[in-house]
Each structure stands twice: as structure tokens, then as C-alpha cells.
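sharing a model prediction with you, sequence too.
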Amino acid sequence: MLEFLKEWYTTRFSDPQAITLVFILIGITLTLYFGAGLLAPLLVALVLAFLLEWPVAQMAKLGINRTAGASIVLVAFLGLMLVLFLVLIPSLWRQGVSLVTDLPSMLDKGMLVIRDLSNDYPQFISAEQIDASLNEFKKLLDTQHLLDFGKQLLGFSASLLVLMVYVILVPLLVFFFLKDKQQLIEGSKRFFPANRGLARKVWFEMDQQIFNYIRGKVIEIVIVGVVSYVFFAIMGLRYSALLGVLTGLSVLIPYVGATLVTLPIALVAFVQWGIGPEFGYLMLGYGIIQALDGNLLVPILFSDAVDLHPVMIIAAVLVFGGLWGVWGVFFAIPLASLVKAVINAWPNQPDNNPKLDLE
């Protein structure tokens, strides 16, 4: 066994560039895992600068210097974010508050339906189970829980000061990342070993794939969210803006997100219309949107960016989401593609040991 492990280690790690790549990946992983909270503004700025690099580069091709290009792109991006926060966020907040206010009556109506089902099919669900579930819901809505929620809101309000610091700090970092990109890259090379050719090869392979994935994911979120909102509004569904945004954001979690967001949509539609034609039409249209997203939009947007088996995608979402939360979920597929690129680029020397030759 020891000879086999020694032979495997010699075959896989005899290239100095492979060792360099391993240390670089371990260093980046440890930095992100232990310093993600402390370096959050820097990481957010890096991600935004990576996304905004393409328009800055296009302006540079037109003869606009990087300082002017970075300024124009950053101002346009901040203007777009300001419009979204002034127009979209207040509407979502109002609908969210309304949904929370109506939640008890929605649950009561759902419980009445379940009681009717219990009377018709007592072998599947009993009255005792319904009463136990109802008591749990009441506990969630009692005064003490509301007070605890109020305390959490106060804690969140206290963190708004930190958020304001981020609002000022992150745009400045993005501007300098865009303006001084080459200087920063050249300056960072001194912290990496000289024999980093394999790491450079992996980065060049992943650079365009990551950009294509993020760009495609943003486009997918916008298209699915807008189409869902328009459909919900035409159907007259309550909280259509909130549910449309949730549907758009659900594409961040492949396969799982669509399942999770279906539950509130079905609950709101059921409370509003009951089991009727409108409920059926809504769920049918929602299913068509999800089918078109998975079978038409995703292949068009990600045909050149993602070549991973669905099992690998779900595993990546679980692993990286558990490590880094929302950011881990968002970048799960690029990180899985990075792992695949490392495996494909890893030097694989032929094993000429006759003892291991099975031919």
C-alpha cells in the first residue's frame, strides 16, 4: 500500500509547477474561508471590477483611456443601482410587509382546507396532527416571537453604519481596480512563485468561462424575473413583483431554487383563487416559464461556459454554499469548473513501472 501511495505521489506531484498550483489554490481557499468576513468589501469590489472590466476594455479599444472609461462605467453602474433601489426596493418592501401581514389569514385558510381533507381522508391525516401544527404556527406568531424579531431588526439597524461604510468603500475600490488593473497585477506577481506556468494556464482557461457564466446568470435572472412578473401581473396574482423577483433569483440555485420558489407561488395563488381554473392556468404558465428557462434559455446562455454533469452542479452548490453562503451558491458552478480545469490541466506522467502494467 505504501509503495502504491509513493508511486502515485511521485507520478502526480513530480512537476514543480503542479506543486506551485496546489499551494496557490490552498492559499486562496484558506484566505477566503478564514478571512471572507474581514475582506468582504475587497472581495465584493473584486467581483464587481471583474464584471465591469469588459465595458472598460471596449472603451479602451475606442481610444478612451482607462481612467475616463472606469469613471464612465462606474457612474453608469451606480446610476443603475440607484434607480433599482429607488424604484424596485420600495415596491418589494411594501409587498413583503403586506405578505407578512396576510400570512396568518393565509395559514388559517390553509388549515381549514386541511381539516376538510382530514374529515374526508382520516386515514392519511388526523385532527391531532393538525392541532399540533396549528399550535406551532401560533407560537411563531405570538408576542414574544414578535419582540425577538423586533430586537433582530434593531441589531440590523445598528449594522446599517457598516453598510454605509461599504457603500463608500466598495465603489472606490472598484474604481482603482479598473483604473490601475495592470499595475495591481504586476505588483501582485511578487507574492507568487516564479514557476506558475500551470496556474497561469488554468487561469486563462477559466477567465472567459467565469465571465460568460456570470454574464449569462445575470441575464437569466433579469429575463426570468421580468417574464414571471409580467405573467403574474397579467393573471392578477397578488404580490406579483415580489414573487417575480423571487422567481428570478431562484435561478441562482440550479434545480433546487425553482422547487423552493414554487411553494410560495402556489400558496398565494391557492389562497387568492382556491382550486379553480385561475390556479391551474397560473401553475401551468409558471411551469412553461421554468421549462423554457431550463431547455431554451440556459443552453443558449451557457453553451460555452458550463460543461458539468447535473450531479456535479448540485454537489458544488451544496459544498460551496455551505462554505461561503450566498456568494458560494452564486459562484458554485464557476468554482466547480475551476476544479475541473485543474484536473484537466494537471500533469499526468505515464507510469512505466512494469509491476503495475496490466496489459
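The structure has been received and is ready for your questions.

every contact and neighbour count from this point should use C-alpha atoms.
Will do.

biggest helix in this protein by residues?
Longest helix in the chain, counting residues (DSSP state H): helix 66-120.

show me what that one is packed up against.
When contacts are defined as 3 or more C-alpha pairs under 8 Å, 6 or more residues apart in numbering; DSSP states H and E, helix 66-120 packs onto helix 40-61, helix 127-140, helix 160-179, helix 240-249, helix 256-273.

again, 6 Å this time
helix 40-61, helix 160-179 (3 or more C-alpha pairs under 6 Å, 6 or more residues apart in numbering; DSSP states H and E).

buried residues of the longest one, list them for me.
By that I understand helix 40-61. 41-46, 48-53, 56-57, 59-60 (16 or more other C-alpha atoms under 10 Å).

got it, and stretch 5-19?
Within stretch 5-19, judged by 16+ other C-alpha under 10 Å, the buried ones are 12-13, 17-19.

chain center to stretch 140-152: distance?
Averaging C-alpha positions (C-alpha atoms, centre = their mean, to the nearest Å) puts stretch 140-152 29 Å from its chain's average.

likewise for stretch 47-64?
A distance of 23 Å separates the centroid of the chain from that of stretch 47-64, by C-alpha atoms, centre = their mean.

need the contact partners of it.
Residues from elsewhere that reach stretch 47-64, judged by C-alpha atoms under 6 Å, 6 or more residues apart in numbering: 69-70, 174.

let's see that with 8 Å instead.
For stretch 47-64, contacts defined as C-alpha atoms under 8 Å, 6 or more residues apart in numbering pick out 65-66, 69-70, 73-74, 174-175, 177-178, 211, 214-215.

nearest to Val87 among those residues?
Using C-alpha to C-alpha, Leu74 comes nearest to Val87 of the contacts of stretch 47-64, at 19.9 Å.

ok, the closest one - contacts?
52, 171, 174-175.

from Phe137, how far off is the residue lying closest to Gly244 once chain neighbours are set aside?
Excluding the flanking residues, the one nearest Gly244 by C-alpha to C-alpha, 6 or more residues apart in numbering is Tyr229, at 4.3 Å. Distance, Tyr229 to Phe137, by C-alpha to C-alpha, to the nearest Å: 29 Å.

those two - which one has more neighbours?
Tyr229 (23 against 14; other C-alpha atoms under 10 Å).

dropping in the other structure now:
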Amino acid sequence: MLEVFKKWGRRYLFEEEAILLLVLIVGSILLLMTIGDILAPLLASIVLAYLMQGVSGQLVQHGVPSWLGVALAYLLFIGGFFGVTLGLFPLVWRQLASLAGDLPRYIDQGKQVLLVLPERYPGLVSSDQIAGLIELAQAEAASMGQIVVTRSLASLPGVFSVMMYMILIPILVFFFLRDRELILSWLGGFLPDERPLLRRIWGEMNQQFANYSRGKVLEIIIVGSVSYICFAWIELRYAALLGLLVGLSVIIPYIGAALVTVPVLAVGFFQWGFSNDFYVLCVVYLVIQGLDGNVLVPLLFSEAVNLHPVAIILAILFFGGIWGLWGVFFAIPLATMIKAVIYAWPSRGDIVAADVPVE
């Protein structure tokens, strides 16, 4: 077994740059798994600064001075950041608390519907099964309501953490935007002067991250805003909460849209039943999902992600497990980066084959 690892090392780790790249990958994964929560403000600031760097770069390309581009991008970030944290999140929290209070009533409505099933389909559903399902739903509703009330009363220590994040993140984003070149130059000083492999992988990774992350943020904003406007227009309850869920659902390909369909249609059913308003909601939701998948995504993402659906799902499970929501958000570009690393990784067999003259 030891000889097998030695042969593998001689084949793939014969260059200094390959060893350095392996150390960087393993070290980054260990940092995320061990102290990812502690570094959350720093990592969030890096991601947000990276997104706003695209805005600044576009302004500079249109003739705006560099310092003014950074200033305008930062002002845009500040407006969006405090607009979301002070405007959207409190509204969503109030609607979530309202939903928790309404759950017992919704369960009673669902109970009346479920009790009819054993009479209509006696061979498929029994009264005992329905009773157990209702009891489980009532217990979950009571637990959810208790959690909301408890966290509302005991969330004072968390308020200080939120306030600290609201101060730290804008400061860090400002310095990352202003001193981007200086920070990258300082980090590059720890790497070898000759690093063609790292430069090639960084170029591909930077392009993938830029296309995906900025396009995905725009998709979340557009889909979430349109969903909220449409839900509010048809007077659906908890429009802000459901609009946020629909917007965030685009982060998870294939699965997100299917998962968020359940609460949207459930709220519509408990509010209106099988009426014309409920069917209008179904049509509106299907139109939003159809326009997102067939119009918005092709416009925002200029380059197709050449990954198998199984690879995408595995990447979401893995990176989401070690990095939470950020891991889910960046699962596809991270998987693309791993693919680029695999294809670009030097192999002694490839070098030997390249040295053989072609007759």
C-alpha cells in the first residue's frame, strides 16, 4: 500500500507548484471546517467586495476614474446592505412570527381536508394514519411557535453579534475594495515567482466565480422582487417571506424550486382553498419559474456550466455541509474550480508523452 502512494506521489506531486496547490486546497478546506464560523464576517466581506468589484470595474471601463468607481460601488453596497438588514429582514421576521401564530388554524383547516380522505380512499389511507399525521403536525406547529417566541425573548445576546457584523462588514468591504491590488500583491509575495499552474487555475476560477456569483446575485434579486410584487398584488399572505424564499431557492439548482413550491401553494390553499384566486397563484408562480429558467438564466449566465447534474448535487451537499449557505451558493463555481484543477494538474506521464517526437 505504501508503494502505491509513493508511485502516486512521484506521478502527480513531482513539481513544487503542485505540492503548494495541494497544501492550499487542503488548508482552505480545514479552515472552513474548523473556524469557518469565526471567519464568517471576513469571508462574507471578501465575497461582497468581490461582487462590488465587478460594478467598480464596469464603471472604470466606461471612463469613470478608479477612485470614483470604487466610491460609487461602495455607496451602492451600503444602500443595499442597510436596506436589506434594516428593511427586509425585520419585515420577514414579523411575517414569520405571524405564520407561526397562524399555524394551529391552518392545521385545523388541513385536518378537515384530511379527515375526508379515509372515506373516499379507504384502501389507501386509514383513520389511524390520518390521526397520527395530524398529531405530528400539531406537535411540530407548537414546537415552531415556541422556538419563535423563545428566540424573540432571548435574542438579546445575538443582537450584539448582529450589530458587530453590521459594523465590521461595511468597514472590511471598504478596505477590500480600496486596497484590492495591495492585498493581492501582498498575498502573491508568499507564492513562488514562477507559478504558471496557479496563474492558469486562478484565471479560470476568477472568470467562473465572476460570471456565476454576480449573475446569481442578480437572479436572486430579480426573482425575489418579482415574486414579492406578484404575491402582494394578488394579496397573498406573507408575501415578503415567500418572495424571499422563492428568491433564495434559485441558489440550489433542481431542488430549490421544487422545495419552495410546497409552502407557496400551501399558504395559497389555506388562504383561499380551491378557488379562482388559488388558481391565479398557481399560474403566476409557474410563469415566474418558467421565465426564470428559460429567459433570465440564459441572459445572466453567458457561459454554460459544463457539469453533470450529479456532480452539481454532490457539490451542493459537500460544500453546504462544510460552509453552510455560502457553500451552497458557491457550490457550482467551486466544483468548476476543482474540475479545472484536475484537468490542469501536471502529471509526469503527460510530460513524458509530450517529449516523445511525433513521427
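Ah, there it is. Just so we're clear, the structure is a prediction, and the values are computed from it rather than from any experiment.

now the TM-score, please.
Once superposed, the chains reach a TM-score of 0.88 (TM-score structural alignment, normalised by the length of structure 1), with 351 aligned residues with a C-alpha RMSD of 2.6 Å.

report the contact partners of the residue nearest the centre of structure 1.
The centroid of structure 1 falls nearest to Phe330 when counting by C-alpha atoms, centre = their mean (2.4 Å). Taking C-alpha under 8 Å, 6+ apart, we find Phe330 of structure 1 in contact with 252-253.

ok, 6 Å please
Taking C-alpha under 6 Å, 6+ apart as the test, what Phe330 of structure 1 contacts is Leu252.

returning to what we had before: of the contacts of stretch 47-64 of structure 1, buried ones?
Buried among those (16+ other C-alpha under 10 Å): 66, 69-70, 73-74, 174-175, 177-178, 211, 214.

so what corresponds to Met347 of structure 2 in structure 1?
Met isn't right for residue 347 of structure 2; it's Ser. In structure 1, Ser347 of structure 2 lines up with Asn348, judged by TM-score structural alignment.

and that match, how far from Thr10 of structure 1?
10 Å.

what angle do the helix or strand hosting Phe149 of structure 1 and helix 127-140 make?
Take DSSP states H and E as the rule and Phe149 of structure 1 turns out to sit in helix 143-158. Here helix 143-158 of structure 1 points in a direction 40 degrees away from that of helix 127-140 (axes from the mean of the first three to the mean of the last three C-alpha atoms, to 10 degrees).

now do helix 143-158 of structure 1: everything it contacts.
Helix 143-158 of structure 1 has contacts (C-alpha under 6 Å, 6+ apart) with no other residue.

can you pull the contacts of the equivalent of Ser240 of structure 1 over in structure 2?
Residue correspondence, TM-score structural alignment: Ser240 of structure 1 in this structure matches Ala239 in structure 2. Taking C-alpha under 6 Å, 6+ apart as the contact definition, Ala239 of structure 2 lies against 228, 231-232.

which of those map to contacts in structure 1?
Retained in structure 1 (both residues aligned by TM-score structural alignment, their matches' C-alpha atoms under 6 Å) from these: 228, 231-232.

got the residues you listed as TSV, with distance to Gln112 of structure 2 and secondary structure columns?
TSV is the format used below for these (distance: C-alpha to C-alpha, whole Å; DSSP: H, G, I helix; E, B strand; the rest coil):
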residue	distance to Gln112 of structure 2	secondary structure
Tyr228	30	helix
Phe231	26	helix
Ala232	28	helix
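
which of those sits closest to Phe81 of structure 2?
For these, the nearest to Phe81 of structure 2 is Tyr228 (18.6 Å; C-alpha to C-alpha).

distance check, the closest one against Gly145 of structure 2.
Applying C-alpha to C-alpha to Tyr228 of structure 2 and Gly145 of structure 2 gives a distance of 24 Å.

equivalent analysis for Ala139 of structure 2, please.
In terms of C-alpha to C-alpha, Ala139 of structure 2 sits 10 Å off from Gly145 of structure 2.

of those two, who's got more company?
Gly145 (20 against 13).

how about the closest residue in space to Gly197 of structure 1 that isn't next to it in sequence, what does it touch?
Of all residues not flanking Gly197 of structure 1 in the chain, Gln17 sits nearest, at 6.5 Å (C-alpha to C-alpha, 6+ apart). Counting by C-alpha under 6 Å, 6+ apart, Gln17 of structure 1 makes contact with 195-196, 198.

give me the subset of these lying in helices.
Taking DSSP H as the definition of helices, those contribute Leu198.

any of the contacts of Gln17 of structure 1 buried? List them.
Of the contacts of Gln17 of structure 1, these count as buried by 16+ other C-alpha under 10 Å: 196, 198.

pick out whichever of the contacts of Gln17 of structure 1 sits closest to Val256 of structure 1.
Distance to Val256 of structure 1 across these (C-alpha to C-alpha) is lowest for Leu198, with 35.0 Å.

can you pick out the most distant pair from the buried residues of stretch 5-19 of structure 1?
Going by C-alpha to C-alpha, the pair spanning the buried residues of stretch 5-19 of structure 1 furthest: Arg12 and Gln17, at 11.1 Å.

now Leu99 of structure 2: how far from Leu242 of structure 2?
Following C-alpha to C-alpha, the distance that separates Leu99 of structure 2 from Leu242 of structure 2 is 11 Å.

which of the two has more residues huddled nearby?
Counted by other C-alpha under 10 Å, Leu99 of structure 2 and Leu242 do not tie: Leu242 has more neighbours, with 24 against 18.

tally of neighbours for the residue nearest to the more buried one when sequence neighbours are not counted?
Of all residues not flanking Leu242 of structure 2 in the chain, Val264 sits nearest, at 6.5 Å (C-alpha to C-alpha, 6+ apart). Using other C-alpha under 10 Å, Val264 of structure 2 has 23 other residues around it.

give me the distance between the strand or helix carrying Glu17 of structure 2 and the centre of its chain.
Per DSSP H and E: Glu17 of structure 2 is located in helix 16-35. Its chain's C-alpha centre and that of helix 16-35 of structure 2 lie 23 Å apart, by C-alpha atoms, centre = their mean.

equivalent analysis for stretch 131-141 of structure 1, please.
Relative to its parent chain, stretch 131-141 of structure 1 has a centroid offset of 32 Å by C-alpha atoms, centre = their mean.
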